[in-house]
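Undergrad: I'd like to go over a predicted model; first the sequence, then the structure.
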Amino acid sequence: MKQNITDLSVLELSNLIKSKSISCTEVTDSFLRHIDDLNPQINAFCDIFHESAVRDAKLADAAIAQGHYSSPLHGIPIGLKDLTPTSGSTTTFGSKLFKTNMPEHDAILVERLRKKGAIIVGKTNTPEFGHKGVTDNLIFGKTRNPWNLTKVAGGSSGGSAAAVAARMVPIAEGSDGAGSIRIPAALCGVVGFKPSFGRIPDVAGPFSSTTPFFHNGPISRNVHDSFIFYRAMAGEDHRDPFSIPTNSSQPTKPLPPLNRLKIAYSRKLDYFQVSADVENCLDATIARLSNLGYQVEEVDLGLGLDVEECFMTLWRFKLSSTYGGLKKNELHLLEPTVQQLISEGNKITPAKYGRAIKVRERVWDIISRLFSNYDFLVCPTTSVPAFDIDKESPRRINGIEINSLIGWFLTYPFNLTGNPAISLPVGFCTSGLPVGMQVIGQRLDDTRLLQFSETIELENQWRS
C-alpha cells in the first residue's frame, strides 16, 4: 500500500476490508505495533489487549470469508475509555479504589460495537471518575499531547483523543459530563462529538447521568468517521429509560441553502475569558464562513456566572451522592481534589440544589429560544490551547481570575441542556498547537449538526 495503514480513516479501512484488499488481522497488527511504538511516550492507553484483539481480528476475517460482513466497523481497531465497563478486563475509572474492578458485563454501547465487528484494542486513560479537563491519575500517570509531549492532552477523554491524534487507533469512544469529549478533541486537533442526551444508552446508571447530563460519543480524525461510530452505538434500549430511537418517523430536515443557513456566533458565551490566540483563530474561521455566504450573526445569549455555580453544585452533588458514603480509608485512596469535591457536595442544602435546578431551567430556555432563530450556535471549545503538562490548569486568563477546574472550557453549559455539540479543529495558535471550534445544534438534531460540521471541515481543509 502507498499509505500506512494507520494513516487511513475508518471509511477508507472499511472499504479495503470489505473488498478483501486487506485483512482485519493485518489492520489490527499494524495498529498494535503503532501503539507499542508510541504509547510509552504518550500514555494514551492504560491497558492494551494484544491477545484478544488479534483473536477477534482473526474471527472477523473468518466471518468475511464466510460472507458475513457486519458493518463499516467490521475489523476496525477501536479504543474504549476507562470509564466504560468492559467485561473480561479491568475498568478502573482512573481510581485506586477500583484498581482491580472487573465488570461482569459490557456496557450497552460496547455490546453494540462488538456486534458491529469492531476490534477493541485497549482502554484509554482518564482522570479519576473523569472529574477534570486534563488526563492523569494515581494509577497510570499523565497522558501527553501528541502535538507536543510537554503539553496536556485535555480530558477527561484525553487518552482517547491522544490515541486518535497519534494514529494509534482510527477512532475511539469517549464520555462527556462537562466537555470531556470536546475538550481533549480541541487540544489534540481531532473531532469530538457529544450526541444529544439519550441517543446513546448510558454506561453508568441512567438516573445518575441526568444531573448534569452524561453523554458517550466518538472521537475521530474526521466528521464522517464520527457519524459511522455514533450510528453504531446509538439507539433505544429497555435498560436505559432515557434512551431514544435513532430513527424517527419524521425524516431529518435537510440543511437550508448555504445563503439561508443562520449561524449564531458567541465569542465567549457571555461570561468566559478567552485567550487572544483562540479568539483570533475563531474569528478567522467565522470570517471564512461569512465570505462563503453563510449568515453569521454575533450574539449575546444572556448567560452569567451563576451558570458556573449551578454546574459546580450539580457536579459536587453527583460525586457526593455516589461516593460520599465511603469509609475514611477508602476516601484516602482518592485524589485530593475529588475528596474536596465530595466533601463540598456533602454540605449542599436542598435550597442550594433547588436554586441550581432553576438556573439550569433558565439555561435551557435561553438555548431553546436561540434555536427558534438560528440553525446552529458556534463558539470556542476551550479558552486556551494545550498548556504545560507539569503546571496547574489556568487560574487566570487575560489577567482575570477564573475557576481553574472548569473556567477554561466553554462546554459544560450544554451538559445542562443535553444539546448535541461537536468540537472541530479549525486552525493553530501562534505556538503551533491546535484550536477547536464548538458547534451546537438543536436537541435531537444530531444528523444535521454532523452534516453542517462536515461542510465546515471541507472548507477548512484541516486534514491536508
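TA: Structure received.
Undergrad: only C-alpha atoms from now on, for both contacts and neighbour counts.
TA: Fine.
Undergrad: tell me how many other residues crowd the residue lying closest to residue 171 once chain neighbours are set aside.
TA: If the residues on either side of it in the chain are set aside, residue 171 comes closest to residue 220, at 4.7 Å by C-alpha to C-alpha, 6 or more residues apart in numbering. When neighbours are counted by other C-alpha atoms under 10 Å, residue 220 registers 29.
Undergrad: contacts only, for residue 220.
TA: 161, 164, 170-172, 190-192, 226 (C-alpha atoms under 8 Å, 6 or more residues apart in numbering).
Undergrad: swap in 7 Å and give it another go.
TA: By C-alpha atoms under 7 Å, 6 or more residues apart in numbering, the contact list for residue 220 reads 164, 170-172, 190-192, 226.
Undergrad: and for residue 433?
TA: If you count contacts by C-alpha under 7 Å, 6+ apart, residue 433 has them with 147, 385-386.
Undergrad: kindly reformat those as JSON lines containing neighbour count and distance to residue 48.
TA: Compiled in JSON lines, these are given as follows (neighbours: other C-alpha atoms under 10 Å; distance: C-alpha to C-alpha, whole Å):
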{"residue": "147", "neighbour count": "19", "distance to residue 48": "22"}
{"residue": "385", "neighbour count": "27", "distance to residue 48": "29"}
{"residue": "386", "neighbour count": "27", "distance to residue 48": "26"}
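Undergrad: biggest separation within the contacts of residue 220, which pair?
TA: Taking C-alpha to C-alpha, the two most distant members of these are 170 and 192; they sit 12.9 Å apart.
Undergrad: hold the first one in mind and look at this next one:
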Amino acid sequence: MVARAADRPRAAEPRGPYEGTGALNGHASGSPAAPVEETASAVRARRLRAVDVVAEALERIGRADPVLCAFTEVWDEEALRRAREVDVRAAAGERLPLAGVPIAVKGRHGLRAAGPLLAAGGVAVGATSVPGPGTPWQTWGLGAHGRTVNPWRADRTPGGSSAGAAVAVAAGLVPLATGSDGAGSVRIPAAWCGVTGLKVTGGRLPSPDRTGLAAPGVLTRTAADAAAWWRAVARPSAPAGAPGPLPRSALWSPDLGFAAPDPEPVALARAAVGRLVDAGVVRLVRPSAPVRLLDPAPAWLALRTPGADLADAGRVRAENDRRLARLFAGADLLLTPTAPTAPHGHEGPGDVYSTALTWAFNVSGHPALSVPAGFGADGCPAGLQLVAPHGREALLLAVAREAERRGVTA
C-alpha cells in the first residue's frame, strides 16, 4: 500500500539519478554500466576483458552503495574469479551472449535462478536488497548499509520487493538485475526508479512460488537489454511469440474498471501512450465495452493465505480470464499506468495498494512490462504498463524497443 498524494512531501525539482541522495554524481562514480550487447560483443571480440568490466562495476558499487543501499552482499573475489573464467571461455571461442556482463541478482538466494545467465557468460556481482523481516507490504528494501533509497529522491522508496535491483540499474551500477514479481514486485520499482521491468508469463519459467502468482523478471535500463536477458533465459521449446509488424493495436485503461489511481500517474501514462501513437508504435482501438476487470485483491490474498476458501478466488480468476480473453481478441496490447501513485516515503505505506494495477496479471498470468513514462511534480519517475497475451514477451519487448528507437519513452 502507498500513501495518498496529499500525505506525501512537497514537490521537488527533477534531478538525475541519486543526485538527490547526496551520493557521488555520475561523473564522480565513473561511467555507468554499458549496454548488455555492447559489453558482450566487446568481450567476445577480446576488445575488452571481462575481468576489467566487472572490476569497474565493483568499483561503482563500492562508491555508491553506502548511500543507495541497493545491495545486501557484494561478491568481489568470486565475481572477479568468474570474470577471469569468462575471459578464458571467450578466448576459446565459446559463444557467450552475455560475455562479461555484470549482473545483480535479487536477494541472497537469487543466484539459484541465475544459472542460464552465468552459462551465457554473465557475471553475478552481488545480491540486491529486498524488504527486511516483518514488513507486511513489500514496497521498500533493506541493504547492507541501511534502507534502500530511491535514486531520484532519497526521501522516497524505490518500490519493491525488487527494490535494490531497480536502484542498481537506475543508478548505472549494473546494466541488468534479476527480479521476481508476485504482485508487481518488478514493475512497480521499475516505474518508480525510471527503468524497464518485465514480468514473464506465469509458469513459462521456473519459480519457487507454490501459489503460481510469482513469475521471474528482469530490470534493465533499456528494452534491448531486457531482450538480451529474455533470449538467455527463455526455454528453446517455448513458442517464439514473434512480434510482427508495427503499429500494434492497443486498448488504454486508466483504472482497469476498479482501481482509483491518482490523477498524475494516469496523466503521465496517458501522455506516454499519446507519444507511442504519434510515433506509429501503437494504434489505439475503441473497445466494444469499457475495460472492466473484477478487483483481484480478494483472489490474490486468498491464494496467498494457507487454508483460505478458494471458491471466490476461483470465480474472480475465471471471470477475469474470460474478460481478458475477449479483450485480447480485439487488441494486441492493454496499456495502463504501472502504479496508482507516486513513490511513498520511508515512513511506510498508507491506505492505497501500490499493486492495484499490476496484480491482476499475476492472478491471470499475462506477461507485462513497465517502461518509463515521465516525471511527476515531485521529481520521481512514473511508468506505463504494457500487457500482452500469454507467451507474447517478444511482442512487449519489440514495442518497447521501437519506442526507444523513436525516442518516445521518458
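TA: Here it is on my side, so go on. Fair warning: this is a prediction, and the values are worked out from it, not measured in the lab.
Undergrad: just to revisit the earlier point, residue 170 and residue 192 of the first structure - which one has more neighbours?
TA: For residue 170 of the first structure against residue 192, the residue with the higher neighbour count under other C-alpha under 10 Å is residue 192, and the figures read 37 against 27.
Undergrad: ok so the more buried one is a helix residue?
TA: No. In this structure, residue 192 of the first structure is strand, not part of a helix, as judged by DSSP: H, G, I helix; E, B strand; the rest coil.
Undergrad: counterpart of it over in the second structure?
TA: Under the alignment (TM-score structural alignment), residue 192 of the first structure pairs with residue 197 in the second structure.
Undergrad: swap in residue 20 of the first structure?
TA: Going residue by residue (TM-score structural alignment), residue 20 of the first structure aligns to residue 46.
Undergrad: likewise for residue 75 of the first structure?
TA: With TM-score structural alignment as the criterion, residue 75 of the first structure matches residue 100.
Undergrad: element containing its match?
TA: Element membership for residue 100 of the second structure, per DSSP states H and E: none, as it lies in no helix or strand.
Undergrad: doesn't residue 38 make contact with it?
TA: No. With contacts defined as C-alpha atoms under 7 Å, residue 100 of the second structure does not count as touching residue 38, sitting 10.4 Å away.
Undergrad: between the two, who's got more neighbours?
TA: Ranked by neighbour count (other C-alpha under 10 Å), residue 100 of the second structure and residue 38 place residue 100 first, with 34 against 13.
Undergrad: mind listing what the more buried one touches?
TA: Applying C-alpha under 7 Å, 6+ apart to residue 100 of the second structure gives the contacts 39-40, 43, 50, 53, 83, 86, 121-123.
Undergrad: all strands for the stretch 101-250 of the first structure, in order.
TA: 119-124, 136-137, 141-142, 144-145, 148-152, 171-176, 191-194, 215-220 (DSSP state E, counting those that start in this stretch).
Undergrad: save those as CSV, and put in distance to residue 109 of the first structure too.
TA: Formatted as CSV, the strands of the stretch 101-250 of the first structure follow (distance: least, C-alpha to C-alpha, whole Å):
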stretch, distance to residue 109 of the first structure
strand 119-124, 12
strand 136-137, 25
strand 141-142, 26
strand 144-145, 27
strand 148-152, 28
strand 171-176, 9
strand 191-194, 14
strand 215-220, 9
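Undergrad: could you find the closest non-adjacent residue to residue 63 of the second structure?
TA: Take residue 63 of the second structure and drop its neighbours on the chain: the residue closest to it by C-alpha to C-alpha, 6+ apart is residue 29, 6.4 Å away.
Undergrad: got it, and residue 448 of the first structure?
TA: Taking C-alpha to C-alpha, 6+ apart, and ignoring the residues beside it in sequence, residue 448 of the first structure has residue 255 as its nearest neighbour in space, at 6.7 Å.
Undergrad: trace the one you found over to the second structure, please.
TA: Per TM-score structural alignment, residue 255 of the first structure is aligned with residue 244.
Undergrad: now do residue 375 of the first structure
TA: By TM-score structural alignment, residue 375 of the first structure lines up with residue 332.
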